[in-house]
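**Student:** the sequence isn't on hand, but the structure is:
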C-alpha cells in the first residue's frame, strides 16, 4: 500500500509531476482539485465565487480525508490544502508527503501565463503577482516544511523535462523508505 501526497505552491508542477510519478510507479493518480470539481460539478473558481474560500476549504478537508484512505495512489493537492485544518497531519500520517519547492520568481513567471484560471491571482499584474507569491510562500512555509521530503527545483517541471524530474523524485522516495 502506497500513498504519496505532492504539496507545494500553485504552479510548481504537482499535477504534471504527479501524473508521471504515478505512471512510473504503476499507481493511480488523483488531482485533488479535479476530484473536488467532479464531485461537486463546479470549477474551483466557481466554488470560490459562489461559496467563498472558507466553504471551499471545508470541502477540500472532507475530500482529502476521503482520498487519504485510497491505496496505491499519488495525490496532487491544491497549493493551500496543507495549510488548513489538520490537512498536513492527515497527509503525513496517511502516506509520504513531498514538498515541491521553487522560488517566488519562478512561480510567479509560470503563474503569470495562466492566472485567469486561478481565482486567487487572476486580477494581479506581474509586480503584484510576485509580491503575492512571495508573501504567501512565506506564510505557507511552516506547513509545507512539515513534508517528509522537500524536493527543491531550480526549474519548474515542464512536460519535456518531467521524466528526468520524476526519476529524481523516485530516488528520493526510495532513499526515504530505506532509512
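**Tutor:** On my side now, so go ahead. Given the structure is predicted, the values throughout are model-derived calculations rather than measurements. Numbering: from 1, shown residues only.

**Student:** contacts and neighbour counts: CA atoms only from here.
**Tutor:** OK.

**Student:** please, where are all the helices along the chain?
**Tutor:** 14-25, 32-40, 44-67, 87-94, 104-112, 126-144, 162-178 (DSSP state H).

**Student:** buried set for the fourth one?
**Tutor:** Within helix 87-94, the residues scored as buried using 16 or more other C-alpha atoms under 10 Å are 87, 88, 90, 91, 92, 94.

**Student:** next: the last one.
**Tutor:** For helix 162-178, burial by neighbour count (16+ other C-alpha under 10 Å) applies to 162, 163, 165, 166, 169, 173.

**Student:** and the gap between the fourth one and residue 114?
**Tutor:** Just to be clear, that refers to residue 166. Residue 166 sits 23 Å away from residue 114, going by C-alpha to C-alpha, to the nearest Å.

**Student:** please apply the same query to the third one.
**Tutor:** For residue 165, the distance to residue 114 equals 22 Å [C-alpha to C-alpha].

**Student:** quick one: contacts for residue 43?
**Tutor:** residue 37 (C-alpha atoms under 8 Å, 6 or more residues apart in numbering).

**Student:** what's in contact with stretch 126-142?
**Tutor:** Counting by C-alpha under 8 Å, 6+ apart, 9, 80, 83, 104, 105, 107, 108, 112, 121 sit against stretch 126-142.

**Student:** switch the cut-off to 7 Å
**Tutor:** 83, 104, 105, 108, 112, 121 (C-alpha atoms under 7 Å, 6 or more residues apart in numbering).

**Student:** quick check: residue 37 touching residue 44?
**Tutor:** Yes. Residue 37 lies in contact with residue 44 (C-alpha atoms under 7 Å); the separation is 6.4 Å.

**Student:** the structure to be compared is supplied as follows:
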C-alpha cells in the first residue's frame, strides 16, 4: 500500500487519530517530527532554534522524501509540512493525502490544554491563541485543501468519540488505498 499522509494544523489529531488508524490498517505509523528528532538526535524546537525556519524546513523536506519511499506507512506530518517547497504536490504523487480539519474554537480548546507541550503557543491567552490559529489557518488552508480527502476531525474529545473517528478515518484510508492512482486529482471527500 502506498503511503498515507495526514496533514492539518497542530492539535487537529494527526498523531492521536493516525496512530490508532495505523493499528487498524496494520501499517506502520510515522510521526514526521518524531522521525526527524530520532534521526538528528535533537528536538524539533532545538533544530528550529539552531538552523532557523529555513534550515528546519529543508531537513523536514528531506525526511519527508525519505519516509515517502516506505510502503505500508501512515505518516502524520507537521502542521507546516505541506506549506513549503513542493511538499504537498510530492505527497500527492507518492500516496494519499488526508486533511484533518477542525474549527478554530476546537483547535484553540485542544491547544489550551496542551500549551506546555507546544512552544509556538506557550504564554498566549485564549484570545491571542484564537487569533493566532485563525491567522495561521488562513495562510495554510490553501495547501491543506489540496489534499485528496478532507476528514472532519472536530468531534473527538472522549475515548468513545476517538474510536468512532478512527474507524471513520480507517475506512476512508482503506477506500483510498483501493484507488488506482492516489493523488491524481484533488477530489475532496468530506467525512
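**Tutor:** Yep, it's here. Everything quoted here is computed from the prediction, not taken from an experiment.

**Student:** can I get the helices of the first structure in TSV with distance to residue 73 of the first structure?
**Tutor:** Formatted as TSV, the helices of the first structure follow (distance: least, C-alpha to C-alpha, whole Å):
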stretch	distance to residue 73 of the first structure
helix 14-25	7
helix 32-40	12
helix 44-67	9
helix 87-94	11
helix 104-112	26
helix 126-144	20
helix 162-178	14
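
**Student:** out of the ones you listed, nearest to residue 1 of the first structure?
**Tutor:** helix 87-94 (10.4 Å; C-alpha to C-alpha).

**Student:** any idea how far that closest one is from the chain center?
**Tutor:** 14 Å (C-alpha atoms, centre = their mean, to the nearest Å).

**Student:** cool, stretch 4-23 of the second structure as well?
**Tutor:** That offset, for stretch 4-23 of the second structure, works out to 6 Å (C-alpha atoms, centre = their mean).

**Student:** with stretch 148-168 of the first structure instead?
**Tutor:** Counting by C-alpha atoms, centre = their mean, stretch 148-168 of the first structure comes out at 13 Å from the chain centroid.

**Student:** quick one: end-to-end length of it, please.
**Tutor:** 15 Å.

**Student:** same check on stretch 98-112 of the second structure?
**Tutor:** Note: stretch 98-112 of the second structure ends 25 Å apart using C-alpha to C-alpha.

**Student:** buried residues, it. List them.
**Tutor:** So stretch 98-112 of the second structure, judged by 16+ other C-alpha under 10 Å, has buried residues 98, 99, 100, 101, 102, 104, 106, 107, 108, 110, 111, 112.

**Student:** cool, stretch 70-85 of the first structure as well?
**Tutor:** 70, 72-83.

**Student:** same check on stretch 59-71 of the first structure?
**Tutor:** In stretch 59-71 of the first structure, counting by 16+ other C-alpha under 10 Å, buried: 60, 61, 63, 64, 67, 68, 70.

**Student:** what do you get for stretch 116-123 of the first structure?
**Tutor:** Buried residues in stretch 116-123 of the first structure (16+ other C-alpha under 10 Å): residue 121.

**Student:** neighbouring contacts of that stretch?
**Tutor:** 45, 115, 129.

**Student:** mind running it again at 10 Å?
**Tutor:** 10-11, 43-49, 53, 108, 111-112, 114-115, 124, 128-129, 132-133 (C-alpha atoms under 10 Å, 6 or more residues apart in numbering).

**Student:** would you mind measuring from residue 9 of the second structure to residue 26 of the second structure?
**Tutor:** From residue 9 of the second structure to residue 26 of the second structure the distance is 25 Å (C-alpha to C-alpha).

**Student:** ok, those two, which is more surrounded?
**Tutor:** Set residue 9 of the second structure next to residue 26 and count neighbours by other C-alpha atoms under 10 Å: residue 9 wins out with 25 against 12.

**Student:** my guess is that one contacts residue 83. True?
**Tutor:** No. Look at residue 9 of the second structure against residue 83 with C-alpha atoms under 10 Å: they stay out of range, at 11.0 Å.

**Student:** now, the buried residues of stretch 70-85 of the first structure that are in strands?
**Tutor:** Taking DSSP state E, the ones among those that sit in strands are 73, 74, 75, 76.

**Student:** of those residues, which is the nearest to residue 17 of the first structure?
**Tutor:** residue 76 (8.7 Å).

**Student:** ok, back up a step: got a PyMOL select line for the buried ones in the contacts of stretch 116-123 of the first structure?
**Tutor:** Typed into PyMOL, the line below selects the buried ones among those, using 16+ other C-alpha under 10 Å:
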select buried, resi 10+11+44+45+47+48+53+108+111+112+115+129+132+133
